[in-house]
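Asks: Predicted model follows, preceded by the sequence.
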Amino acid sequence: MSGSGERGQRMSGDGAQNPDDPAAPRQPAGQVNQEFLEMLCAMGIDQALATQALQVTGNTSAEIAAAWIFENPSGGQGPQQEQQWLGTTDMTSPVKMVFVVNAELKMGVGKTAAQVAHACLGLYRQLLQNQMSYGEKLLQWENGETKIVLGGLNTDHLTELRGKATSAGLPNYMVQDAGRTQIPAGSVTVLSIFGSVPDVDLVTGELQLL
């Protein structure tokens, strides 16, 4: 049920997050991931600029920090730029739509497929209605239409992810079932999120493929 391009397994065998994973929790403010810093410096990037880039991008990964440096070769104004930068990835970045399925509901295969379809159509219509904001990225997405299906823990988890997506400026759509089959009416079944791959991965990068 998944498209191409999603990252592999995000968790270690005991369920703990891999500290080398780009989706791992960010370092405390003012600190940087030393491994990422060394990787950037090995590319010939000035240490001060590499440090700033990691702070601005939240210690997400060396690749994303390098992308920020490419866009800001002379540096910027510091960590306060982070939130503005998250949703403004260059148009050359690949675009995808992800679907986070509420695993707690234990829906059957057919039910899950129907709910993912609802999430896709709902978000697609939302994007069509906001052509001024999303038209270019929508056209970019339609050239391949990358779609990824992921597993979410429960309703609270999907709600939390939706809040992160909204804060990052990523369009999203939450499906609540009508309750005609299998599950109670009003159940949150699927969350869909759209955007450039690096931006979406900041929200859903730690999740497993369904």
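Replies: Structure received. Numbering: from 1, shown residues only.
Asks: Going by C-alpha atoms from here, please, whenever you check contacts or count neighbours.
Replies: Will do.
Asks: Could you pull out the strands in this protein for me?
Replies: Counting by DSSP state E, the chain has strands at residues 95-102, 147-152, 172-176, 188-196.
Asks: Just want the angle from the longest one to strand 172-176.
Replies: When axes from the mean of the first three to the mean of the last three CA atoms, to 10 degrees is applied, the directions of strand 188-196 and strand 172-176 differ by 170 degrees.
Asks: The strands of the chain: which one's closest to residue 206?
Replies: strand 147-152 (9.8 Å; CA to CA).
Asks: re earlier: include mean neighbour count and distance to residue 113 when you put the strands of the chain into a markdown table, please.
Replies: Compiled in a markdown table, the strands of the chain are given as follows (neighbours: other CA atoms under 10 Å; distance: least, CA to CA, whole Å):
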| stretch | mean neighbour count | distance to residue 113 |
| --- | --- | --- |
| strand 95-102 | 27 | 10 |
| strand 147-152 | 22 | 10 |
| strand 172-176 | 21 | 13 |
| strand 188-196 | 27 | 10 |
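Asks: this is the comparison structure:
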Amino acid sequence: MGASNFTQVISVGVVSFLTGYYVHQWLNSKSSRPRTRSSIRKVTSSSEESTEESFEEDSDDEGIDINSTSLNEIPGEVRMTLVVRQDLKMGKGKAAAQCSHATLALYKKITNPQSDAYNPDMVRRWEYGNGQAKITLQVPNEDEMDTLFAQAISLGVNAYVVHDAGRTQIAAGSATVLGLGPAPKLVLDQITSELKLY
């Protein structure tokens, strides 16, 4: 590996670490505030059949809209990645419902003309280029999920964390699935290449 490649790898690592650290600190400061019904858009799931309610909480992690238009120049397959937490021991149906919430939330972000995340070119590539490809991966715990979230933001990839309503298998407010994209596979692999399939 050349010196310039090594320097680039170190630079990306440092930037990712610092971004993750500061996003984590910011998210922790937000989550200590009391819950409200009007502060942000949040999807929650109340059962494995993916019943949705409009429970909203003052935690701005899901409200960050990223302008991903710079990724339009990157060639290749465009996909969405859904990262499922393993420490929660969700059933397959529960995990499927949570993944559905993440998919819909990301799609709403990227197709909303009033959102900073609006990117119709990326949507077209994802929808028509390879049939709305999605991949599900697993992450061991919430800390690792937070790190992936920060890496995605630092690379210009939209990210969304689904929190559960807590009516069935897991505690209310638990971060269950991290949705990433749609974005070029080349960029998503920089974030998730170490993860195993779910």
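Replies: Noted; the coordinates are in hand. Just so it is clear, the structure is predicted and the values come from calculations on it, not from any experiment.
Asks: Superposed, what's their TM-score?
Replies: Overlay of the two chains. TM-score (TM-score structural alignment, normalised by the length of structure 2): 0.62; 134 aligned residues with a CA RMSD of 2.1 Å.
Asks: Need the strands of structure 1 in TSV (columns: distance to residue 121 of structure 1).
Replies: Putting the strands of structure 1 into TSV (distance: least, CA to CA, whole Å) gives the following:
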stretch	distance to residue 121 of structure 1
strand 95-102	11
strand 147-152	12
strand 172-176	9
strand 188-196	10
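Asks: which one of those strands lies closest to residue 63 of structure 1?
Replies: The nearest among the strands of structure 1, by CA to CA, is strand 188-196 at 14.4 Å.
Asks: What's the first helix or strand after the longest helix along structure 2?
Replies: Criterion DSSP state H: the longest helix present in structure 2 is helix 3-31. The C-terminal neighbour of helix 3-31 of structure 2 among helices and strands, as given by DSSP states H and E, is strand 44-45.
Asks: what about residue 108 of structure 1, how many neighbours?
Replies: With neighbours defined by other CA atoms under 10 Å, the count for residue 108 of structure 1 comes to 10.
Asks: ditto for residue 186 of structure 1
Replies: Residue 186 of structure 1: 11 neighbours (other CA under 10 Å).
Asks: contacting residues for the aligned residue in structure 2 for it?
Replies: If you follow residue 186 of structure 1 across to structure 2 using TM-score structural alignment, you land on residue 173. Residue 173 of structure 2 makes contact with 163, 164, 165, 166, according to CA atoms under 8 Å, 6 or more residues apart in numbering.
Asks: go again using 6 Å as the cut-off
Replies: If you count contacts by CA atoms under 6 Å, 6 or more residues apart in numbering, residue 173 of structure 2 has them with 163, 164, 165.
Asks: swap in residue 137 of structure 2?
Replies: Counted by CA under 6 Å, 6+ apart, residue 137 of structure 2 has contacts 83, 196, 197, 198.
Asks: Which residue in structure 1 aligns with the first one?
Replies: In other words, residue 83 of structure 2. Mapped onto structure 1 by TM-score structural alignment, residue 83 of structure 2 lines up with residue 100.
Asks: likewise the second one?
Replies: For residue 196 of structure 2, the equivalent position in structure 1 is taken to be residue 208, counting by TM-score structural alignment.
Asks: Tell me how far that match lies from residue 54 of structure 1.
Replies: As for residue 208 of structure 1, its distance to residue 54 of structure 1 is 25 Å (criterion: CA to CA, to the nearest Å).
Asks: ditto for residue 207 of structure 1
Replies: 22 Å.
Asks: Quick check: closest non-adjacent residue to the equivalent of residue 149 of structure 1 over in structure 2.
Replies: By TM-score structural alignment, residue 149 of structure 1 lines up with residue 136 in structure 2. In space, and not counting its chain neighbours, residue 136 of structure 2 is closest to residue 82: 4.7 Å by CA to CA, 6 or more residues apart in numbering.
Asks: can you tell me which residues contact the one you found?
Replies: Here residue 82 of structure 2 is in contact with 136, 178, 179 (criterion: CA under 6 Å, 6+ apart).
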